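Peer 1: Provide a 3D model corresponding to the input given below.
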Amino acid sequence: MTDTQRRVAIVTGGSRGIGRAVSERLAADGQAVVIAYAGNDVEAKATVEAVEAAGGNAVAVQADVADETAVRSLFDLAEQRFGGVDVVVNAAGIMVLSPLADAGLDDLDRMFRTNLRGTFVIGREAARRVRSGGAIINFSTSVTRLNLPTYSGYAATKAAVEALSPILAKELRGRDITVNAVAPGPTATSLFLDGKDQETIDRMAKMNPMERLGRPEDIAEVVSSLAGPARWINGQTIFVNGGVA
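Peer 2: Now for the predicted structure:
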């Protein structure tokens, strides 16, 4: 397969957690993957090496997803290295938990900057550059339905992502580009596990009828479909949570 035939994906937050699983899955599907990461060079290098060891093709680029100049450079690199962009996955995100009464506004601003502004900036560039037949996949969360205490700020940023995704889908009418959001439930990543005691983790694992936490690979499987064969799903939020909500 030549570079002109191969699909090319940009995955933000692609060096760890769900983002890493998505990067590895899309590479296994035959896509060239540009992994955008915030700052951990070791994790980014390890992800690229894992992709290449499995026979895939990937490159890692440090980029602030909320910085429009950095995002333009990210897309420039993808086009220069692989010839274009077909799939964009917005997996970058941060989560700070606190009751609303005790929430710090600096933490709220950080979450909005990465989770919402980052999705907006990446989405704007994707709308300008993704090739016909492509897909834009944003990340929400099942917490927008579960209404769990301490998640108000995080859920608010993700509810906004759910709102903008179907609007962008309609704005791209006639270009054969799908736009969807994926909303994971509790998933065994550091983003979810950090700061939680074992009792809380066990309780949340049993919230769904499958009685386990999601695995990053569970989420990557759905992203893989949206990034490839699932062309008739558009403007939707897909809840990937084992039936918790």
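Peer 1: drop to CA atoms for contacts and neighbour counts, all remaining ones
Peer 2: Will do.
Peer 1: Could you count how many residues lie near the nearest residue to Ser152 once chain neighbours are set aside?
Peer 2: Counting by CA to CA, 6 or more residues apart in numbering, Leu100 is the residue found nearest to Ser152 once chain neighbours are left out, at 6.6 Å. Leu100: 12 surrounding residues under other CA atoms under 10 Å.
Peer 1: for Glu211, helix, strand, or coil?
Peer 2: Three states are possible here, and by DSSP: H, G, I helix; E, B strand; the rest coil the one that applies to Glu211 is coil.
Peer 1: wouldn't the residue nearest to Ser152 be in contact with Thr150 here?
Peer 2: Yes: counting by CA atoms under 8 Å, Thr150 is a contact partner of Leu100 at 6.7 Å.
Peer 1: can you map out the helices along the protein?
Peer 2: Remark: helices of the chain, listed N- to C-terminal, are 17-28, 41-53, 68-82, 105-111, 118-129, 143-146, 152-171, 190-193, 198-205, 216-226; assignment by DSSP state H.
Peer 1: And this one, please, so the two structures can be compared:
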Amino acid sequence: MAAGISRFEGKAAVVTGGSRGIGAAVARRLAAEGAAVAIGYRGNQEAAEKLVAELRAEGARAVAVRSDVADPEQTKDLIERAVAEFGRLDVLASCAGIEHFDALENITPADFDRIFTVNTRGQLFAVQHAAAHLSEGGRIVLTSSVSASRAVFGHTLYASSKAAIESMVLNLSAELGARGITINAIAPGGTATDMAAEHAASYQHPELKGTVPMPQWEATHGALRRLGRPEEIAAGYAFLASDDAAYMTGRTLQVDGGYF
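Peer 2: Below is the predicted model:
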């Protein structure tokens, strides 16, 4: 980030899934540019509170709120707590999500419900509850994935849940645009997070698993020949949440290092 940039001075943001990975990087980026930040987390209280302490030590206003996006009432509470704490809401960055890999014959209704409840329904109701507090100039940034437009073995549920987000922002852009609110999505590519480390090998073709070292595979599947860093993905969220993107809505921005 360029020194002296304060695009969010005096503004308040909610970041779901903000205790780790991309979400934590987004919280840091928004706070570094002046935003007061409410960090929603599901289970990792220690990481969330550590991040809040870090942000406060750097002069930011920050609070952590336990909130499972699978429960819309908890998301509503997160947003209302943020408004009560900061007196306003200007940005929603929806970063919470879960992965899934399995073959078609193994997918169960419970799998479907679990993935879509968090990745799709959770983001929809985050938008609904945030929109109740956003005014003209409000910004909503959801999370899709490059998987929404790539074919990967065993990735049907996850990819479909993210593809729905791209349709969601497109269709909600008209409704929210009438109120001067923009809504877009980021589609991250492979990013160096703990979730990526856990699931990275599953992205390989089944016939390649165990035969190609992951660093070599990653280097041959992107123009920049590496995984992204969380802070590089967070830069995309900050752009879409800022006035620099005031004329961009209903779109999905791929931040993927030229993934192919």
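Peer 1: What would you report as the TM-score here?
Peer 2: Remark: TM-score between the superposed chains equals 0.93 [TM-score structural alignment, normalised by the length of the first structure]; 241 aligned residues with a CA RMSD of 1.6 Å.
Peer 1: residue nearest the centroid of the first structure?
Peer 2: Nearest to the centroid of the C-alpha atoms of the first structure, with distances taken as CA atoms, centre = their mean, sits Ala91, at 1.9 Å.
Peer 1: need the contact list for it.
Peer 2: Val11, Thr12, Gly13, Gly14, Ile18, Gly19, Asn138, Phe139 (CA atoms under 8 Å, 6 or more residues apart in numbering).
Peer 1: With respect to Arg131 of the first structure, which of those is nearest?
Peer 2: Checking these against Arg131 of the first structure with CA to CA, the nearest one is Val11 at 15.8 Å.
Peer 1: Show me what the closest one aligns to in the second structure.
Peer 2: For Val11 of the first structure, the aligned position in the second structure is occupied by Val15, per TM-score structural alignment.
Peer 1: Trace the residue nearest to the centre of the first structure over to the second structure, please.
Peer 2: Applying TM-score structural alignment, one finds that Ala91 of the first structure aligns to Cys95 in the second structure.
Peer 1: what does Asn234 of the first structure give?
Peer 2: Mapped onto the second structure by TM-score structural alignment, Asn234 of the first structure lines up with Thr249.
Peer 1: wouldn't Ala169 of the first structure be in contact with Arg175 here?
Peer 2: No: applying CA under 8 Å as the test, Ala169 of the first structure and Arg175 come out as separate, 9.9 Å apart.
Peer 1: ok, these two, which is more surrounded?
Peer 2: Taking neighbours as other CA under 10 Å, Ala169 of the first structure and Arg175 compare with Ala169 leading, 21 against 14.
Peer 1: Quick one: map that one onto the second structure.
Peer 2: Taking TM-score structural alignment, Ala169 of the first structure has Ser173 as its aligned residue in the second structure.
Peer 1: Kindly report the same for Phe120 of the first structure.
Peer 2: Going residue by residue (TM-score structural alignment), Phe120 of the first structure aligns to Leu124.
Peer 1: Next one: that match from Gly236 of the second structure, what distance?
Peer 2: Computed with CA to CA, to the nearest Å, the distance linking Leu124 of the second structure and Gly236 of the second structure is 20 Å.
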